[in-house]
Each structure stands twice: as C-alpha cells, then as structure tokens.
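Asker: got a predicted structure plus its sequence, pasted below:
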Amino acid sequence: MSDSTTITERFRDALRSLEESSSTDDLVDLYASGCSVGNVVDGEAFSGHDGVREFWTIYREQFDEVSSEFAVIAGDDSGGVLEWTTTGTSNGHEVSYRGATVLEVADGEITRSMAYYDPADLGRQVVES
C-alpha cells in the first residue's frame, strides 16, 4: 500500500478481507497491542490482539455471507470514522443494517474502535431468520 493510504482506508480493506475470507489477520495487524474494540451491544469488552481476533470472529460468524459498503471514510493520523451499510445473509435470510465505526489511532495503530448501530434492528433480522 502507498504511504498515503490512511489507517481508515486500511481498516476498510481489512474488514472487506474478513468478510470475504473470514481471516482476522489483516484487522489484527492494524491494532496496537493494548487496544480495545467493541460495539454498542458489548461495550469495550475485547482488548489486545486476542480480543481483536475474538471480536471480529464473532462478528463474521453471525453471517453466512456479508458485505459492507462505505458512504463516508474520513480520518487522519489521530483517528477516523467510517459510515457503512452492511448486507448479507444470516441463517439463509437477508439482513441489512447501517452504522458507523469510530477509530482512535496513535503511532499508526488503532488503539480503540467502537461500532455504533441499532442493535434492535439487527437483532430482529437475525432472530426472525
């Protein structure tokens, strides 16, 4: 990747890799060893590289197929935000939800990431499936 690729763009690319291959490696490589990762449901319950791996594995396992499209990708050396729509299938049924992920960054690594979305909306779709 070029030196001009932001951490936010690299995060987007690593998430796409996870969605396509189920491998967490590219995401784990972006995070600092003392990081925290979470969402509005779990809070910041996951920390360090093992926590990153667990968090993103749990995310991917919710879906048979999944793909995220990004409406906004903004960031600099201190952090970024991605606004996304994720679509896919869960238990053979279609799901779609929108949200945003906020990244805090230090020394070129993600120190904290938090995803914000309507968990009731996603929960209804997954439960109904």
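Answerer: Perfect, I can see it now. Numbers count the residues shown, from 1 in each chain.

Asker: alpha carbons only for contacts and neighbour counts from here, please
Answerer: Noted.

Asker: and T57, what element?
Answerer: helix 48-61 (DSSP states H and E).

Asker: quick one: the strands in this structure?
Answerer: 31-39, 43-47, 65-76, 79-90, 93-106, 109-117 (DSSP state E).

Asker: got another, please set it beside the one above:
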Amino acid sequence: MADELTQRFIDALHSVEQQQDMETMTSLFSEDAELINAARNFKPQGQEGARQFWQQYRSAFDTIYSEFTSVKEGDGFAVLEWHGSGTRQNGQPLEYDGVSVIEHDGGHIRRFATYYDSSVFVGASEQGASGTKGGGSSS
C-alpha cells in the first residue's frame, strides 16, 4: 500500500491524464521542487515548473492512462514503475514503460525524475498506420 503522499501523487496523475487537472498535481510540489524528464532534457523548478512539466506531459497525448505495476517506498522517497497506454495526438495507439522517482519531505515533493524509452515518441509521425509500440513517458 502506498503512503499518503505517494497515493496522492498517483491520484493526481490520473486527474492530469483524465481531466487535465494540473492544479491538484502542482499543489503536491514544494516551491523549490526539481523536476527531471531525462529523455527530453527538461528540468523545470518549483510549482510553476511542475505545472509546465505536467502540461507538457499531457499535451503529448490524445488519451493516456498510467498503470502502476510496482511501488516501492522508503523514508522520504518512492520508486514507481508504470505502464502507460493511450493514443498520440494523431490518433495512433502507443504503449510504453518507465520508472519515476519521488523524493519528498513528507508533505511535498522536493524532487521528481522520470525515466523511460523515448523511442515511442521519436518518428511518431513516420510510424503512421503501423501502430508500432515502444517505450515512453509518464508520472
């Protein structure tokens, strides 16, 4: 069972994905939070950076849903393995897997990093109707 902050993160991510609610997610981050998307070399900071981070994430998809396959927690951190599935903006299906790391102070996320195989996003327009599946991004 996920601790309270980790569960709030999972719930907020589903709100980002399903209702495009950025505010619930943004409120989980500290004012000096660091966010890292290694595949996109995107490293915003703070709550406004968190808002930009999650807006950019959600804008990559027409539909998206992340299923958490493993959640491991320790004192001040959580490691979440996930599988994302949905459709690109062009309607083509995609699936990908990744890992996200949360570091927190118990009340707010201080650092969030996500790692995934970005090949699912490279050449997405060239894949066209082939529906090629690969690895990708999420929470």
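Answerer: Sure, I can see it. Remember, it's a predicted structure, so these values are computed and weren't measured experimentally.

Asker: among the strands of the first structure, which is nearest S17 of the first structure?
Answerer: Among the strands of the first structure, the nearest to S17 of the first structure by C-alpha to C-alpha is strand 65-76 (9.9 Å).

Asker: adding mean neighbour count and distance to L15 of the first structure, write the strands of the first structure out as JSON lines.
Answerer: Shown next, in JSON lines, are those (neighbours: other C-alpha atoms under 10 Å; distance: least, C-alpha to C-alpha, whole Å):
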{"stretch": "strand 31-39", "mean neighbour count": "20", "distance to L15 of the first structure": "13"}
{"stretch": "strand 43-47", "mean neighbour count": "16", "distance to L15 of the first structure": "17"}
{"stretch": "strand 65-76", "mean neighbour count": "16", "distance to L15 of the first structure": "8"}
{"stretch": "strand 79-90", "mean neighbour count": "19", "distance to L15 of the first structure": "11"}
{"stretch": "strand 93-106", "mean neighbour count": "18", "distance to L15 of the first structure": "11"}
{"stretch": "strand 109-117", "mean neighbour count": "20", "distance to L15 of the first structure": "13"}
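
Asker: need those strands in a markdown table with distance to E19 of the first structure, can you?
Answerer: Shown next, in a markdown table, are these (distance: least, C-alpha to C-alpha, whole Å):
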| stretch | distance to E19 of the first structure |
| --- | --- |
| strand 31-39 | 17 |
| strand 43-47 | 20 |
| strand 65-76 | 6 |
| strand 79-90 | 10 |
| strand 93-106 | 14 |
| strand 109-117 | 16 |
